[in-house]
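Asker: got a sequence here, can you model it:
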Amino acid sequence: LGLGEKDAAKNPLAATENLEPLANFKNEFAPIVFDGLLTPTDARLGVEGRPQSASGQTTILTGTNAPALLGHHKQGFPNQILRDVIKENSIFLQLKRLKIEPNVFANAYTPQFFESVPRWKSATTCALEAADLPFRRLPDLLGRKALFHDFTNESLIERNFDIPLFSAKEAGAILAGLTEIYRFTLYEHFITDKIGHAQDFDWAEKHLPKLAEFLRETLARVDFENTTVILTSDHGNLENLSIRTHTLNDVPTIVWGRMKREIAARVKTLTDITPAVLYLLS
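Answerer: Predicted coordinates for the structure are as follows:
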């Protein structure tokens, strides 16, 4: 999700109503709900080519400029070089070293992940393993202590899992509740990237209002006196459905709550996310 042109012909964020706080555009910054602060964030990181998932996520989760280290943007899953970076610099590990705990990756994993561990693992999975933190599983989801990346569980239900359907309101309450238990809570959502690659306007117009409602419901329940919420992205994509690839746009980083002005001022590129979190929690 990047900061694209306000062009309803190619940007579903401009063509769909009631998308706060997602509907933000290049050089046109409207007030953010719940008094959030938006800072355009460089995902290109001084490296030619289109920003990609593996290197962008590694950068977010470690503070290391992964594309500069590789000399290119890396798509998909981290290679060995990036896995080594995450193993030594994962945000979860850095927090653990500073004795800032407990922390959680809120996303639930299905049994298939543990029955046949994939050869390629996501950057967030590697970051969690680096700190030897437990995975959230489907019993955690059933106990409302975790969310699937598809926060409604629709995709799990389609795969015949015996899982309840969550409304955006229910999912927001679950995520907000985790912030009351953990010092640092990370949640990852990537359906927007799938929509972008599919260039599917209908899917975007169906999904984006639910995602926006989920975010608003989460924000409505967070204690902003004691909690900071940071929303960011590893690259642009969905904001231009006229192309199938990622974009070169800045991504929005939005900060709410405690020390929001100080944290927003610190974020200029994706390399600044982990240092900002460490500063905030130290």
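Asker: for the rest of this, base every contact and every neighbour count on C-alpha atoms.
Answerer: OK.
Asker: what about the strands in the chain?
Answerer: For the chain, the strands defined by DSSP state E cover 37-41, 103-105, 108-109, 136-137, 184-186, 228-231, 251-257.
Asker: for these, which one sits closest to L61?
Answerer: strand 184-186 (10.0 Å; C-alpha to C-alpha).
Asker: R50: which of the strands of the chain is closest?
Answerer: Going by C-alpha to C-alpha, the one of the strands of the chain nearest R50 is strand 251-257, 12.6 Å.
Asker: and the angle from the longest helix along the chain to strand 251-257?
Answerer: Ordering each helix of the chain by length in residues (DSSP state H) puts helix 201-221 first. If you take axes from the mean of the first three to the mean of the last three C-alpha atoms, to 10 degrees, helix 201-221 sits at 20 degrees to strand 251-257.
Asker: circling back to that earlier point, for the strands of the chain, which one sits closest to Q52?
Answerer: That would be, of the strands of the chain and by C-alpha to C-alpha, strand 251-257, which comes in at 12.4 Å.
Asker: from the chain's centroid, how far away is that closest one?
Answerer: Chain-centre distance of strand 251-257: 11 Å, with C-alpha atoms, centre = their mean, to the nearest Å.
Asker: columns distance to T59 on top of the strands of the chain, output as JSON lines?
Answerer: Listed next are the strands of the chain as JSON lines, based on distance: least, C-alpha to C-alpha, whole Å:
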{"stretch": "strand 37-41", "distance to T59": "12"}
{"stretch": "strand 103-105", "distance to T59": "17"}
{"stretch": "strand 108-109", "distance to T59": "23"}
{"stretch": "strand 136-137", "distance to T59": "23"}
{"stretch": "strand 184-186", "distance to T59": "15"}
{"stretch": "strand 228-231", "distance to T59": "15"}
{"stretch": "strand 251-257", "distance to T59": "14"}
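Asker: let's see this one next, to set against the first:
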Amino acid sequence: MADRRAFVHIFFMDGVGLGGPDPTVNPFVSAAMPHLTGLLGEGWYLAGQGRITTSRASLAPTDATLNMPGRPQSATGQTAILTGRNAPRLVGEHYGPKPNPAVSAIIREGTLFAEVLAAGGRAALLTPYPERYFEAVESGKRLLSAVPLAATSAGLPLRGADDLRAGRAVSPDFTGQGWRDFLGYADAPVLTLPEAGERIAALAAGYEFSFFEHWPTDQAGHRGTLTEAVAHLEAIDAALGGLLAAWDDARGLLIITSDHGNLEEKGHRQHTRNAVPTILLGPDHAAHAAAITDLTDIAPVVRRALGLPASAFPEKSAKSA
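Answerer: A predicted model of the protein is given here:
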């Protein structure tokens, strides 16, 4: 790695786009999100606001359609983030939620996880999985989604209950309460929302590249009420408050992003073609944000921040795919 003191963390929220100003449709309008609003200003979550740059952070509206018709999907969107390649164009469609053989092949050809490891760095997926998940994958009853497939294809083990207990992972619900209530782990540690954010920041500082996957945002878009979606966003902001308070701005580049829109339009239960917010905090955040227009631009930013080689697939990456 060019500078072992530098590190990058992607805080990934599935299914979060930039929406309209109607509080009966967009839960962001009603949600109290003091930490993100303090970071970026009022109305940061609205479509049409354009790029935002403050002293500490930048927001780049990010195209998730990648010049393909139809509604963006998780498998191809997440693959684009982790490879810098236009996965929907390469496979001929937006595809998801789980990778099909064509998407899986792109992932296995190389992602940021593999590139960091090849350069001698450390990488980690900080999301843990319960034992029943591993059993379902092993039996063939469940397919890996794009992010865990990217990690395992790079040779990284997925984290489990023991990692959660030892503080080496953070639950997708942040607190870990769901492991007790729904998964049967009575001894699972329970964190406050700010403590969860602090834990993510502490873990991220131990790796050149790390990734936290928060998938319940997409679930909240597909299901539940507008009121529940508002509460969910407020919980995310509280967790991010802890992360932002603990983040090392001098060394760490934090990238908060998503794969497609959904939660910002609660009038239906489908994905949207809205741009997604990519928020950057840390060294050269404004310059990095200026280079992002669509999902394929995120991986090159990570490579530049870590001094990694450019993509091995220049003819298939970004808009040229």
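Asker: okay if I get the strands of structure 1 as TSV plus mean neighbour count and distance to I273 of structure 1?
Answerer: Below are the strands of structure 1 laid out as TSV (neighbours: other C-alpha atoms under 10 Å; distance: least, C-alpha to C-alpha, whole Å):
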stretch	mean neighbour count	distance to I273 of structure 1
strand 37-41	23	10
strand 103-105	22	16
strand 108-109	21	23
strand 136-137	20	23
strand 184-186	20	12
strand 228-231	19	9
strand 251-257	24	9
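Asker: ok, which of those comes nearest E88 of structure 1?
Answerer: Among the strands of structure 1, strand 103-105 sits nearest to E88 of structure 1 (C-alpha to C-alpha), with 17.3 Å.
Asker: what's the mean deviation for the closest one versus structure 2?
Answerer: Taken over the aligned residues, the distance from strand 103-105 of structure 1 to structure 2 averages 0.7 Å (mean C-alpha distance after the TM-score superposition for structure 1).
Asker: hmm, back to that, and of the strands of structure 1, who's closest to A198 of structure 1?
Answerer: Going by C-alpha to C-alpha, the one of the strands of structure 1 nearest A198 of structure 1 is strand 251-257, 19.7 Å.
Asker: superpose on structure 2 and give me the mean offset of the closest one.
Answerer: Mean for strand 251-257 of structure 1 is 0.4 Å (mean C-alpha distance after the TM-score superposition for structure 1).
Asker: could you give the residue range in structure 2 aligned to that strand?
Answerer: Counting by TM-score structural alignment, strand 251-257 of structure 1 falls onto residues 276-282 of structure 2.
Asker: what's that stretch in contact with?
Answerer: 16-18, 45, 56-64, 248-261, 286, 288-289 (C-alpha atoms under 8 Å, 6 or more residues apart in numbering).
Asker: can you do 6 Å?
Answerer: Under the contact criterion C-alpha atoms under 6 Å, 6 or more residues apart in numbering, stretch 276-282 of structure 2 has outside partners 17-18, 57-62, 249, 252-257.
Asker: do the same with stretch 285-300 of structure 2
Answerer: Under C-alpha under 6 Å, 6+ apart, the answer for stretch 285-300 of structure 2 is S58, A60, T62, D63, A64, A80, I81, L82, T83, G84, R85, A318.
Asker: just put these in TSV and tack on distance to P101 of structure 2.
Answerer: What follows is the contacts of stretch 285-300 of structure 2, written out as TSV (distance: C-alpha to C-alpha, whole Å):
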residue	distance to P101 of structure 2
S58	36
A60	31
T62	27
D63	25
A64	21
A80	16
I81	18
L82	17
T83	16
G84	19
R85	16
A318	21
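Asker: ranges for the helices of structure 1?
Answerer: Using DSSP H, helices in structure 1 cover 12-15, 53-62, 66-70, 80-89, 91-97, 111-115, 123-130, 138-142, 154-158, 168-179, 191-198, 201-221, 260-266, 273-281.
Asker: single out the most deeply packed of those helices.
Answerer: Across these, averaging neighbours per residue (mean count of other C-alpha atoms under 10 Å) puts helix 53-62 on top, at a mean of 27.
Asker: so where is that helix in structure 2?
Answerer: Helix 53-62 of structure 1 lines up with residues 74-83 of structure 2 when matched by TM-score structural alignment.
Asker: counterpart of G160 of structure 2 in structure 1?
Answerer: By TM-score structural alignment, G160 of structure 2 lines up with R137.
Asker: residues contacting its match?
Answerer: A108, Y109.
Asker: about what we covered before: would you convert the helices of structure 1 into a markdown table that also reports distance to P31 of structure 1?
Answerer: Formatted as a markdown table, the helices of structure 1 follow (distance: least, C-alpha to C-alpha, whole Å):
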| stretch | distance to P31 of structure 1 |
| --- | --- |
| helix 12-15 | 15 |
| helix 53-62 | 25 |
| helix 66-70 | 32 |
| helix 80-89 | 35 |
| helix 91-97 | 30 |
| helix 111-115 | 41 |
| helix 123-130 | 31 |
| helix 138-142 | 34 |
| helix 154-158 | 32 |
| helix 168-179 | 21 |
| helix 191-198 | 23 |
| helix 201-221 | 14 |
| helix 260-266 | 14 |
| helix 273-281 | 22 |
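Asker: and the longest helix of structure 1, what does it pack against?
Answerer: Where contact means 3 or more C-alpha pairs under 6 Å, 6 or more residues apart in numbering; DSSP states H and E, helix 201-221 of structure 1 is packed against helix 168-179.
Asker: find the centremost residue of structure 1, please.
Answerer: E188 (4.2 Å; C-alpha atoms, centre = their mean).
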